[in-house]
Every structure is written in C-alpha cells, then in structure tokens.
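*Asks:* pasting the sequence and the predicted model now:
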Amino acid sequence: MNLSLLLENLTSPALLFFAMGILVVQLKSDLEIPKSSSKFISLYLLFSIGFNGGRELAHSDFSVEIIWTVLFGLVSAVVIPVYTFFFLKKKLSIENSGAIAAAYGSISAVTFVAAVSFLEIQQINYSGYMVALMALMEAPAIVVGVTLISLYGKKDDDSPKISSLIGHSFTNGSVLMILGSLIIGLLASESQAQGIAPFTNDIFKGFLAIFLLDMGIISGRKLNDFIKSGWFTTLFAVVIPLINGSAVALISTLVTNNVGDRFMLAILAASASYIAVPAAMKMAVPKANPGLYLPMALAVTFPFNITFGMPVYLTIIGS
C-alpha cells in the first residue's frame, strides 16, 4: 500500500476531528454537538453532495458505461448480503445474521461523503451519477436481508411486506435529500448554480470536520460496549469490508476505467449502513439485536474505512 497516501489521509483535519471525538469520550468530557445542529449538518452534507452530483450529471453524456456501472453496483448490493448471511448464520441467530448482512450489503451515505473529500484531496474526479447509484444501492440489501430471514427463520405473519420496506427505504430522509438535491442540481442553470456555490462548495470541508467530530463522539460511546460482545463480530466488521472493497476495486475495471468511479464503487461495497438499515430492521425484524449491527457499522467499519480502507482501495485501483 502507498504509505504516503495513508499518512496523508491519517493527518487530514476531518479525520483528526473524528479521532478527537473518540478521545473526548475516553476523557469523559462534556463536549458534544447538539442533536439539532448535527442533523442540520448531515442534511447539509447530503444536500451539497446531491446538488454537485446533479451538476456533474448535467455535464455528462449518457452512455453504455453508465448502465453497466449502475448494474454492477446494484448486483453487488444483492450479492454481498447473500454471502455474508450464510457466513454469519454459522455463529449468530438467523435474525441477527440477516440484519447484519443487510447493513453490510447496504451503503453508508456518511462514508460516501468522506470519500468525496478524500478524492478531492487527491484531485481525482468522479461521475455525478455515482450519487444516484448510492441512493439506489440502499434498498436492495434490506430486501435481501429480510427475505433471507423469512426463508430461514420462523415465519411471522405480522412482518411488513417487502413493498412497504422498499417504500420506507426510498422515503428515508437521507435518501430523499440526496435524490432531491441531485434532481435540483440537474435542472439548475450554470448561473443559478454559481449563485449558491459559496454554500454548496466553500464551506463543505468545515462542516464535514464538525460532523466527523460528532461521529467520533457517537462511535466512542458505542465502541466500549461493543468490544464486550466478542471477537467474531469485531473481526467481521473489519475483514468483510476490506474483502468487499478490495474485490470491487479489482473487478470494477470490467465496467469502467474511471479511477474515481471505481473508488466510489469500492467504498459503497465496503461501507455499512447505520441509518437506513437499523430503521428498517426495527420495523421488519424486531428480534434482531441493534446492539450488534449498529455499533459494528458505526464504531468499527466506518472508522476503518475512512482511515485505512480508502487508501487501500485507491492503491489497488492504481496498481
């Protein structure tokens, strides 16, 4: 792996603020970001990514490569929860296996946001349609996870229908914000986009740093309790993302040669959902333990990806 790339990533202000958040918890400080402010910042980041993705999409030509790349992303969102489910159910219950598999087959919008900043530092461009693909990859894994639980677990007549789960996934606030912003960015003229550029571009990194500070605090609080759950889930939360991200980084060359797009596909495959999937699983599979799949995704996989994962995937693509 490129050690200079890893060092550059580890010393980025955004990542250091994340580490500061974890340290805040260990020091038992009362520093915290108010929930209302945290929600606003997360919505702003999704808005900025979506809007700029729409602007990029407006300048892009529709091609066969786009179709193949989107299909590749959707297939990975189905394959990952299937193979991870059968691996997990050797050690865990059917409900927990399905919920964790859904989380790791789905995506993390926050990891995507961090990846955008990472590529910007490396001066690597990615296609605007990757933002739409991110939103599309959220629902399939949830459907696969719930379907596998229903096939291998005890039947429950009160379980929600698949159609309601899909609808819930696409009406999730984060998905609506990023898709809506994407469409607005696509429709806006160049002069209109420039009018709000200071808001969509100039302050992005500052908000990202504060947001990652908040994520560090949340991760630090969940990490201590999660470590007590045992080595298997901790090891899974590191090894499986690395396998998924590395495999996609290699295989994605079959659908596109764009380095930025291949990196984004790898990040989407390596990330794990801790927003949409927990919300869906709470409704569909209440027997699944959120004390497992939530800290796995947030307190282990997320920090692994933004520290070590991203340099690894980019090195694989560039090699």
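*Replies:* That came in fine, so what should we check first? Numbering: from 1, shown residues only.
*Asks:* can we go C-alpha only for contacts and neighbour counts from here?
*Replies:* Will do.
*Asks:* and the gap between the residue nearest the centre of the chain and I267?
*Replies:* For the chain, the residue nearest the mean C-alpha position is S108 (1.6 Å; CA atoms, centre = their mean). For S108, the distance to I267 under the criterion CA to CA, to the nearest Å works out to 9 Å.
*Asks:* putting a second one here so we can go through both:
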Amino acid sequence: MGWDPVVLFFVFGVVAGLLRSELKLPPALYETLSILLLLAIGLHGGVELAAQASPALVGQMLLVLVMGVVLPLIAFPLLRALRFGRVDAASVAAHYGSVSAGTFAVVVAYMLAEGVFFESYMPLFVAILEIPAILVGIVLARGLSTTTNWSELGREIFLGKSIVLLLGGLLIGVLAGKEAVAPLEPLYTSMFAPVLALFLLEMGLIASRHMGSLRESGLRLAIFALVMPWVGAAVGLGFATLMGLSVGGAAMLATLGASASYIAVPAAMRLALPEANPSLSLGASLGITFPFNIIFGIPLYLQAAQWLQAGV
C-alpha cells in the first residue's frame, strides 16, 4: 500500500521548508483552510451527535475532562526530571495536555480512508480537551496566584478561534439535523481531503521553521517530544476503555492524548505566562510531535487499539 497523499503533502512542506524554498501559502489562505477544517469537523460531529446523543455521553464527557487534567500532571514531572525550569515545564505541559485540531483532522481522514468506524461525536471531545490543561499549566507555574488576569484569560480560552469554530459547527449540526445540513455535506466529505492536504502543506512549512529551535534547547526536549506521545496515547487508550469506545474511537482518543496544541494554548500561555519560552513549546509540538503523529503515530495507535480490543 502506498503512502497517504495527504501525509505526503505535509512531508513535501517540511522538505521544502528545510531546503529554504520560496514556497509559501498566503496567510489569508492558511487562515481560511483552518476555519474550513474546524467548521467541517464540528458540523459533521453535530449532525451525528443529534442522531446519537445519549445519557452515557455525559459520563464520557466528564471522563474526557479528567483526562485533560491528568495529561499535564504527567508531562510536568517528566519535564522537571529533564531539568526544565518550573515555568517552562508548566507551559510545555499545558501544550501536551491539550490537543492538536490539525492532528485530529488527519486522524479523521485516516479512519475514513481505512473504513474504520468511530463515534462521530469525537469533535466534542476535542473542544473539551482544549480547556483543562491550560488551567492546570497556570496553576503548576504560579499556584493559585492573584496576579493572573483570569477574566482576560477566560476570554482567550473560551472564545479562542478553534473552540468557537468547533462548538459553533457542533451547535449548527445539532440544531439543523442531517437533512437540512445535506447541501453542506461536501465540507466534510468530498472537500475535506483537498482542504486538509493544503493545510498540511502549510503545516509542514511551519514545522520546518520550528525544527531549528530544537538545536538551541538540545536533546532533552527532543526526548520529551518523542516520549510524551506514547505516554499520552496510553492514557487515551486507558480512558477509551473506561468509556467503552469502539476501536476507531479508542484510536482517535489515543491520538488526541498523543497530540500537543499549537493554536489555543500558545495564545493562552502568552497571556498567562509571558516569561515562558514559546520556542520550547512550539519547537517540541510542531517540530517533533506533530510530524511523528502524522507520519508514524496514527497507524500505530490504531493498531494498539485493535490489539487492546482483541485482548492481546
């Protein structure tokens, strides 16, 4: 079986960036692509949520919230053991406790291409996982400090682009229902892969720029950025088992646990922890973890979920 062309667009972007090619997408196009992807994921999830909503979903949502607290609490001591300062360790831990919407878009496309069933309300979990890690990261860095502007930070967290688009799409899908949304279905069917491919081309270019910062922070950060996805995936699989998710749903939750935020959390950390070094977080999440998950991680997490389901 050949390489997924969507993934190859990402590899192409990385190689072009590392070769210092003049290739770049217009900023407005990249912004448009990210909006389309987030809306499409939310809309599709909302349509399915309207059809599948059940009381069990409330319990699953609470478990996902707990998972969002557990992940940064695991990442923080690992970073401290690797001799990172308290504030930088808390900031990086918050990134790894949160999730990557771009990685989620890729795992959705991968599951659809492989014909693997998954719970279609998974976008709801993406939105939930964006929030707790930010709050845990701030507490780890400062304690319950009165110096943090919680109102401004709350606005940044809850009204940030990714959460608003995901929840907005979900709400529209739930309220409108499948029949009314039918004319918009190409957003999350035939148009999804081409939009994702162009988005990943730009993400490859961005990732190549952040790989350079890893030379400054050294081997310690690289070790963390390669180890934490495995830890996060194991946590995700554990919670998926508690939630009774399907194989596809378990693989997707493992992927979310393995991913690291590069949109919502950097903006929040810039407000809450301005003294933290952003090149550490973005160098690890975009320079190493994102490429690892896109190229190698997702198929491995699916295989792990299949083994777990089979009792191997």
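*Replies:* Okay, I see it. From a predicted model like this one, the values you see are computed outputs, not experimental measurements.
*Asks:* and the TM-score between these chains?
*Replies:* For this chain pair, the superposition-based TM-score is 0.93 by TM-score structural alignment, normalised by the length of structure 2; 306 aligned residues with a CA RMSD of 1.7 Å.
*Asks:* tell me how many other residues surround the closest residue to the residue nearest to the centre of structure 1 other than its chain neighbours.
*Replies:* Closest residue to S108 of structure 1 apart from its sequence neighbours, by CA to CA, 6 or more residues apart in numbering: S273 at 4.6 Å. Number of residues near S273 of structure 1 (other CA atoms under 10 Å) recorded here: 29.
*Asks:* what do we get in structure 2 for S273 of structure 1?
*Replies:* Structural alignment (TM-score structural alignment) places S273 of structure 1 against S261 in structure 2.
*Asks:* also G54 of structure 1?
*Replies:* With TM-score structural alignment as the criterion, the equivalent of G54 of structure 1 in structure 2 is G46.
*Asks:* I'd say that match and G173 touch.
*Replies:* Yes: with contacts defined as CA atoms under 8 Å, G46 of structure 2 counts as touching G173 at a distance of 4.0 Å.
*Asks:* looking at those two, which one has more neighbours?
*Replies:* Neighbours per residue, other CA under 10 Å: of G46 of structure 2 and G173, the larger number sits with G46, 31 against 23.
*Asks:* list the contacts of that one.
*Replies:* Counting by CA atoms under 8 Å, 6 or more residues apart in numbering, G46 of structure 2 touches Y121, G169, L170, L171, I172, G173, V174, G177.
*Asks:* and V247 of structure 2, by the same measure?
*Replies:* Applying CA under 8 Å, 6+ apart, we find V247 of structure 2 in contact with F117, F118, L302, A305, Q306, Q309.
*Asks:* for V58 of structure 2, see how far away it is.
*Replies:* Counting by CA to CA, the gap between V247 of structure 2 and V58 of structure 2 amounts to 20 Å.
*Asks:* residues near L10 of structure 1, how many?
*Replies:* By other CA under 10 Å, neighbour count at L10 of structure 1 equals 17.
*Asks:* check I263 of structure 2 too.
*Replies:* The local packing count at I263 of structure 2 equals 18, with neighbours defined by other CA under 10 Å.
*Asks:* for it, list the residues it contacts.
*Replies:* Listed by CA under 8 Å, 6+ apart, the contact partners of I263 of structure 2 are S100, S162.
*Asks:* apply 10 Å and report the result again.
*Replies:* Listed by CA atoms under 10 Å, 6 or more residues apart in numbering, the contact set of I263 of structure 2 reads H95, V99, S100, A101, G102, E130, G160, K161, S162, L282.
*Asks:* which one in structure 1 is aligned with P27 of structure 2?
*Replies:* Aligned against structure 1 by TM-score structural alignment, P27 of structure 2 finds its counterpart in K35.
*Asks:* pretty sure its match sits against D214.
*Replies:* Yes: with contact taken as CA atoms under 10 Å, K35 of structure 1 and D214 are classed as touching, separated by 9.4 Å.
*Asks:* neighbour-wise, which of these two wins?
*Replies:* Comparing K35 of structure 1 with D214 by other CA under 10 Å, the one with more neighbours is D214, at 24 against 10.
*Asks:* in contact with that one, which residues?
*Replies:* For D214 of structure 1, the residues meeting the contact criterion (CA under 10 Å, 6+ apart) are 17-18, 20-22, 31-35, 37-38, 208, 220.
*Asks:* and which of the residues you listed is nearest to G73 of structure 1?
*Replies:* L208 (25.4 Å; CA to CA).
*Asks:* quick one: map the closest one onto structure 2.
*Replies:* For L208 of structure 1, the residue aligned by TM-score structural alignment is L196.
*Asks:* which SSE is that match in?
*Replies:* helix 192-211 (DSSP states H and E).
*Asks:* mean deviation, that helix versus structure 1?
*Replies:* On superposition with structure 1, the average gap between helix 192-211 of structure 2 and its aligned counterparts reaches 0.6 Å (mean CA distance after the TM-score superposition for structure 1).
*Asks:* pull out the buried positions in that helix.
*Replies:* With burial defined by 16 or more other CA atoms under 10 Å, the residues of helix 192-211 of structure 2 counted as buried are 192-193, 195-211.
*Asks:* show me what F12 of structure 2 aligns to in structure 1.
*Replies:* In structure 1, the residue matched to F12 of structure 2 (TM-score structural alignment) is M20.
*Asks:* correct me, but that match touches I217?
*Replies:* Yes: under the criterion of CA under 10 Å, M20 of structure 1 is in contact with I217, at a separation of 8.0 Å.
*Asks:* touching both of the two, which residues are there?
*Replies:* The contact lists of M20 of structure 1 and I217 share Q26, where a contact means CA under 10 Å, 6+ apart.
*Asks:* all strands of the stretch 201-319 of structure 1, in order?
*Replies:* Counting by DSSP state E, counting those that start in this stretch, the stretch 201-319 of structure 1 has no strands at all.
*Asks:* can you give me the helices in it?
*Replies:* Counting by DSSP state H, counting those that start in this stretch, the segments of the stretch 201-319 of structure 1 that form helices are 204-227, 231-251, 259-270, 276-284, 290-295, 302-304, 310-318.
*Asks:* TSV for those, including distance to M134 of structure 1?
*Replies:* Written out in TSV, the entries for the helices of the stretch 201-319 of structure 1 read as follows (distance: least, CA to CA, whole Å):
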stretch	distance to M134 of structure 1
helix 204-227	18
helix 231-251	15
helix 259-270	7
helix 276-284	12
helix 290-295	20
helix 302-304	16
helix 310-318	17
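*Asks:* what is the burial count for the residue nearest to L302 of structure 2 when sequence neighbours are not counted?
*Replies:* Setting aside the residues directly before and after it, L302 of structure 2 is nearest to A251 in space (CA to CA, 6+ apart), at 4.7 Å. One way to gauge burial is a neighbour count; for A251 of structure 2, by other CA under 10 Å, it gives 29.
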